[in-house]
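Sharing a model prediction with you, sequence too.
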Amino acid sequence: MAGPDFSEIFRQEAQDLLEQLEAALLDLEQSPDDRGLIDGAFRALHTLKGSGAMFGFDRVAAFTHRFETAFDRVRKGLAPPSRDLVAVALSAKDHIRTLVDAPAAAEPAEGEAILETLRGVVEGDAPPSAAAPPDRPVPAGAAEAPGASVTWRVRFRLPRNALVTGANPLLLLDELRALGRCTVTALTDGVPPLDELDPEACHLAWDVTLTTAHPRAAIEDVFIFVLDESDLTIEPHGEPHGEPLGEPPSGRAPPVPAPSAPPAGPAADAEAGEPDRPIPGDAPAGRRDADAAGARDPRPGTSLRVQAERLDELMDRVGELVIAQARLSQLAGASSDANVKSVAEELERLAAGLRDITMGIRMVPIGSLFGRFRRLAHDLSRDLGKDLELVTSGEETELDKTMIERLADPLVHLIRNSIDHGLEDAERRRAAGKPPRGTVRLGARHSGAEVLISVADDGRGLDAARIRAKAEEQGLLAPGAEASDAELFQFLFHAGFSTAREVSAVSGRGVGMDVVKRTIEGLRGTIDVATRPGAGTEVTLRLPLTLAIIDGLLVRVGRGRYAIPLSAVEECVELTVADDLRSRGRSFLNIRGDLVPFLRLRELFATAAPPDPYQKVVIVSAGDLRVGLVVDQIIGSHQTVIKSLSKLHADVETFSGATILGDGTVALILDVVHLVEFGQAREERLKAC
């Protein structure tokens, strides 16, 4: 059996770290005084450097080390976290991503240029005196004697499970030795009797006297990945000098040399080692192991990384199980054996629970998608010279992972258009009485069985007259033909349609919005556009929760059976003979005082079989619109496993897919959104007559 692909493990780990780094940098631009953001960015860089060196990504480790060295000046308060710093740091992050994903495509000269720019930013703004940051305690005399050695007392005890989780205290001690001359004392007061000793637990503690010219921060960095669960104290010990302390404190065991480890472990009264050892990435072995252990240390409540292909396969298996369960239920219904009926009911309950759990596994918070667009807005703000803010809401809204993956490109196009075409520049906004900073809002929320994702801006809004003129110019609309604003706005999604007066590097060629429409329709969703001249535009994407399994209402029309998504069904009523006769020519039903148009599916599907004497009407809705679907029989609810139609039927808009019934026959799934739009359009035509 093949072992794990460690390079792929590192790439997945690096992806998470780079996302953390990007989020911290973007937040830092808005909150430059937030110390936690600076430390978070530095911690992500530090972990990435150590893991890269450990997994053999030496170019990643070397570049990240130099990036980290420059950013360390920001962490120490020697350079301010300016907008220029964030911009070049984001470019450095992009270069690291290229080194991880496609190292052959990474240009060394480009990396050197980025690092040189980064060095210039952090050193050009550095204060003349390299004083220690004020929030770190410094022993007396250190500031008056720059570069002098200082003696520190370092005492630490690792958690009992430290050895199991991969931490190596010998390598941590080796890192301390690399900082200067040190004396190590092992504290054995926590070692239990032999018959109670757990060989996998860490029972020792250490007392280290370290004389070094490095700052306290360098000592803290040794323990950066075990700090949260360890008992650690770092205190100044004595005045600055160049010699190590003599005897250890009274009552302690005499210093003992640590067992040999590659490289040599720390020993009592060890000679001062090299402060900087030139290995790839300049990350000591102890740091690399600690980094990797800290990054992959499982914690209670953490998530488990699973390949997406396995989830897809699990979903397929659950779908087949649902189909088999439906067949068993059908057989049990025709059987008089009570045991068979009982087993069928139990299996139906278990299959429904397994379906819900599997669906829940596939659901992902949409915040994982929204986070990507913060960088897009940041870059467009710089490229277009527009001051803007991206505000997100509803990040906790969950959506099927397959849909989230396919939504990335449509949302990129919508956000670009909002920023480039929607938002005015600062001067025009001031002239219109608006704040100079524009706002783009990206939100998500649940609405019944749908998820609504909206992209809204407070810009100039859409010009319906200009859209009409462009549509007539391109032959999409007859001159003088009647068209509502909603119909005019849909022309924006035609290929090659653009009202932009100038073509920019971002948009304006009429390419992209047609991709948005095709993708959303492929997800069985719809697009709504609303605008207020001078106040902004909002584009709303209406999407189903999932593309895999839904609860459906099974109906019969003639001899054919069809499934209607149960989430879209409001109610079922009987079509009386009087209503049937009265509605001839004008198909409306009076539902508690509201006139609801209805469609006769027998006519729509050209069914030849005679109708049932008592037909039923299924009232379905999409958004605020309702329509009735006349069917011959309502069979009942059915767990519907959605199967995609073939490319031959790609243009059939009435159906969104198909499902396999318990007897092996196929039932088509009605596209409720299309049928509602079709019914409402027919109603408008009848009213105009």
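Structure received. Numbers count the residues shown, from 1 in each chain.

CA only for contacts and neighbour counts going forward, please
OK.

Leaving out chain neighbours, which residue sits closest to the residue nearest in space to the middle of the chain?
The centroid of the chain falls nearest to residue 368 when counting by C-alpha atoms, centre = their mean (1.5 Å). Computed as C-alpha to C-alpha, 6 or more residues apart in numbering, the closest residue to residue 368 that is not its neighbour in sequence is residue 395, at 7.7 Å.

Residue 364 is in contact with that neighbour, correct?
No: taking contacts as C-alpha atoms under 8 Å, residue 395 lies outside contact range of residue 364: 10.1 Å.

other SSEs contacting the helix or strand encompassing residue 472?
If you go by DSSP states H and E, residue 472 is part of helix 464-473. Applying 3 or more C-alpha pairs under 8 Å, 6 or more residues apart in numbering; DSSP states H and E, one finds that helix 464-473 contacts helix 485-490.

And the helices in the stretch 151-300 of the chain?
169-179, 216-222, 285-296 (DSSP state H, counting those that start in this stretch).

Now tabulate the ones you listed in a markdown table and tack on distance to residue 123 and mean neighbour count.
Below are those laid out as a markdown table (distance: least, C-alpha to C-alpha, whole Å; neighbours: other C-alpha atoms under 10 Å):
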| stretch | distance to residue 123 | mean neighbour count |
| --- | --- | --- |
| helix 169-179 | 24 | 23 |
| helix 216-222 | 19 | 17 |
| helix 285-296 | 27 | 22 |
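
Check the burial of residue 268 by counting its neighbours.
As a burial measure, residue 268 scores 18 neighbours (other C-alpha atoms under 10 Å).

Confirm for me that it is in contact with residue 181.
No: between residue 268 and residue 181 there is no contact under C-alpha under 8 Å: 9.2 Å.

Please compare the first structure with the one that follows:
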Amino acid sequence: MTDCLDPVEAFRQEAAELLDALETTLLDLGQRPQDRDLIDAAFRALHTIKGSGSMFGFDQVAAFTHDFETAFDLVRKGKAEPSDDLVTVALAAKDYIRALIESPESTDAVIGASVIDDLKRVIDTGCGVGAGAQTASRGDGEAKVQAAGLADPAAAGWRMGVAFEPDILRNGTDPLNLLDDLRRLGACVVTPSVDRLPEIDALDPEQLYIQWRVELVSDCGGEAIEDVFVFVRDSMDLTLAPLMQQPGETAQGLALDLPMDEQTGVAASTPVEAAQSLPGSEADPRREPARRVDDRASTTVRVPAARLDQLMDRVGELVIAQARLSQLAATGSDLAIKAVSEDIERLAAALRDTTMGARMVPMGSLFGRFRRLVHDLSRDLGKPVEFITSGEDTELDKTLIERLADPLVHLIRNAIDHGVEDAERRSAAGKPAQGTIELSASHVGAQMLIRVCDDGGGLDVARIRAKAEEQGLIAPGAPASEQEIYQFLFHPGFSTAKALSALSGRGVGMDVVKRMIESMRGSIDIATNFGKGTQITLRLPLTLAIIEGLLVRVGIERYVIPLAAVEECVELSGSGASGGGERSFLSIRGDLIPFLRLREMFRSESAPDLHQKVIIISTGEMRVGLVVDQIIGSHQTVIKSLSKLHSNVSIFSGATILGDGRAALILDVAQIISAGQAGIESLRSEAA
């Protein structure tokens, strides 16, 4: 059984990356319409998709993309101006290409034709002065391009040598498509050179051995020919020389006049050499020969995500086995075993870090998806919105990134629909007509902070409370802090929308956000300034696979606290605590911090240790102390999910296996801190 990636599936993956890049480029073009690099980048992506689609049998993709490319070529040549309408239609065309690739049998050709018609209409209305002097249109399968630029008035066209690098087929380029593009410039005589073909036993089907000699009868300029090969220019040799034609002579009557090899009597071994011998052509002795594929340093390798997951599982088991070995070595007196144990521990740690690094993905791969969302919502709601991102290079575990997409979609939709006001209200409040949505990512310790900020109206505490009282979530007049009121936004079915719409009103969005973030062992902070905006912060661990933990003992059981959440450890003394029962307070450098006695929470029946310890944990600005009997030390924690039977146990996020083979539960810091904060509010209400 082979694990090789199917070529068609490889094309789909590469096309998806190209389409994502095309979408980003088009959105950038909407903001910077005069940036020629963006236009060239969009055209290059289209050209690559067309060539690869044709090579892998996606004829519909190649045909539609060719029409898209032909229309967009007017923009590239400066004959039509980019506009917001052009970007909108081009994005729709990009979506149609994706549909053709992912589910060609369910796509409607009528829709594709309509998209192309819209694209041509938008481009025609955006044509600049003099655009009619030079046009590109298709007819009878042939495009006619008019251009100027021949240096010699006696020249009737071009004589050229075309030699691609041998490995160009592996990059998804189809040379025959490029030769067809040459034919669209005028009458063409194409002569292949096959004398470099090896014996059948030595032939590599993925290597290109054929080169071409081309004579083109056309009044096009040399830049038109360069445009045909613009995206493979670094992977080929192209030589050009003017083609002289006698009056009345046709393309079919042209003599090829190929230089002949004196010994074999056949054409020169490479068309480039032949072209270099033509009048007006010059050989460049500094030009390097075409490099073979094995001469190139490979910088990236495409690996299925399932393999990385399997590798991570194996590394996790290795970490557990290494912990057992370290424990056995520590109890013995054999120095050789201890030395081997230390070496394996060092290598296992390095392997763990390397494997986790391979799973880390830049946040930019996720942030780029939301630019289209903001663009479309801004248009549909009639609210001009600027979308700003930062921290795109910040890396997060790929598993977390995949699960973050839906929560962020809900947060951004809410920010635009509920947060950003319409132009009239913004003007009355002295704000610019264009709203702002900011999406940022940053590392803080072993946590990832993702913030969604808007400059809208902020949260209306009174309105949220009134809705909560209406739904029976809180008794009228009952005391509640602002943070407690904000938590009602995450209650299932809760919505403050005055009317039901396609975007809001059903009260399911924020509920989904909370459940997804908590399933990733994360937490949500809300900060708002009424009339000025809202900031929602998601706090997430960097990975769900292996973490550094603090191993503690409570009674006879052991537990793991994520080390990233630990601020400090202090000894619990009689003078340092006040209050009693489950909830108490500890004064640390002037701050009053609530602490929870885990023995009482977990109902431990053994006698407490004489000198108990308090571990101060935090998330955001909230801090809580946890009283334990003993701090054992740091521990590499391989996280194992709890079974469905334990899904209602909220204060544990998972379990791990210790070096002696016993299991230890991992505390959910966010849930523990919520319990501690609830204790503070309860005591405050009792004191009031």
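Yes, it's here. Every value quoted in this text rests on a predicted model; they were computed, and no experiment measured them.

ok, residue 85 of structure 1 - contacts?
118, 121-122 (C-alpha atoms under 8 Å, 6 or more residues apart in numbering).

Also residue 434 of structure 1?
Applying C-alpha under 8 Å, 6+ apart, no residues qualify as near residue 434 of structure 1.

Aligned to it, what sits in structure 2?
Aligned by TM-score structural alignment, residue 434 of structure 1 pairs with residue 431 of structure 2.

Secondary structure class of its match, three-state.
Counting by DSSP: H, G, I helix; E, B strand; the rest coil, the backbone at residue 431 of structure 2 sits in coil.

Tell me which residues of stretch 639-648 of structure 1 come out buried.
Buried residues in stretch 639-648 of structure 1, defined by neighbour count with 16 or more other C-alpha atoms under 10 Å: 639-644.

of these, closest to residue 471 of structure 1?
residue 644 (33.5 Å; C-alpha to C-alpha).

Could you check how far the closest one is from residue 316 of structure 1?
Taking C-alpha to C-alpha, to the nearest Å as the measure, residue 644 of structure 1 falls 13 Å from residue 316 of structure 1.

Give me the range in structure 2 that stretch 337-344 of structure 1 lines up against.
Mapped onto structure 2 using TM-score structural alignment, stretch 337-344 of structure 1 spans residues 334-341.

Can you pull out the residues in contact with the matching stretch?
Stretch 334-341 of structure 2 is contacted from outside by 322, 325-326, 329-330, using C-alpha under 8 Å, 6+ apart.

likewise stretch 86-96 of structure 1?
Residues outside stretch 86-96 of structure 1 that contact it (C-alpha under 8 Å, 6+ apart): 18, 21-22, 25-26, 28-29, 60, 63-64, 67, 106, 111, 114-115, 117-118.

now stretch 120-138 of structure 1
Against stretch 120-138 of structure 1 from outside (C-alpha under 8 Å, 6+ apart): 70-71, 73-74, 76-80, 84-85, 143, 216-217, 236.

Among those, name the ones in strands.
Under the assignment DSSP state E, the contacts of stretch 120-138 of structure 1 contribute residue 236 to strands.

one step back: verify the assumption that the residue nearest to residue 368 of structure 1 is located in a strand.
No: judged by three-state DSSP, residue 395 of structure 1 forms no part of a strand; its state is coil.

mind checking what it lines up with in structure 2?
So, by TM-score structural alignment, residue 395 of structure 1 is matched to residue 392.

Tally up the residues packed near that match, please.
Residue 392 of structure 2: 18 neighbours (other C-alpha under 10 Å).

Equivalent analysis for residue 130 of structure 2, please.
Look at residue 130 of structure 2: counted by other C-alpha under 10 Å, it has 9 neighbours.

same question, residue 484 of structure 1
Look at residue 484 of structure 1: counted by other C-alpha under 10 Å, it has 8 neighbours.

Residue 107 of structure 2 contacts residue 99, correct?
Yes: using C-alpha under 8 Å, residue 107 of structure 2 is in contact with residue 99, at 6.6 Å.

Touching both of those two, which residues are there?
Overlap of the contact sets of residue 107 of structure 2 and residue 99 (by C-alpha under 8 Å, 6+ apart) is empty.

where along the stretch 101-250 of structure 2 do the strands fall?
Assigned by DSSP state E, counting those that start in this stretch, the strands in the stretch 101-250 of structure 2 fall at 136-139, 142-145, 155-164, 187-193, 211-217, 236-244.

which residues are contacting the last one?
Counting by C-alpha under 8 Å, 6+ apart, the neighbours of strand 236-244 of structure 2 from elsewhere in the structure are 152, 154-165, 215-217, 222, 272, 275-276, 278-281, 290.

what does the fifth one give?
Residues lying outside strand 211-217 of structure 2 but in contact with it, judged by C-alpha under 8 Å, 6+ apart, are 156-164, 182-183, 185-194, 243, 251, 270-272, 274-275.

ok, now with 6 Å
Residues from elsewhere that reach strand 211-217 of structure 2 (C-alpha atoms under 6 Å, 6 or more residues apart in numbering): 156-163, 186-193, 271.

all helices in the stretch 1-150 of structure 2, in order from the N-terminus.
Counting by DSSP H, counting those that start in this stretch, the helices of the stretch 1-150 of structure 2 are 7-31, 36-55, 59-76, 84-102, 109-125.

And the stretch 251-400 of structure 2, by the same measure?
271-276, 305-331, 335-359, 364-381, 398-414.

could those helices be laid out in JSON lines, adding distance to residue 656 of structure 2?
As requested, the helices of the stretch 251-400 of structure 2 are exported to JSON lines (distance: least, C-alpha to C-alpha, whole Å):
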{"stretch": "helix 271-276", "distance to residue 656 of structure 2": "65"}
{"stretch": "helix 305-331", "distance to residue 656 of structure 2": "9"}
{"stretch": "helix 335-359", "distance to residue 656 of structure 2": "16"}
{"stretch": "helix 364-381", "distance to residue 656 of structure 2": "30"}
{"stretch": "helix 398-414", "distance to residue 656 of structure 2": "19"}
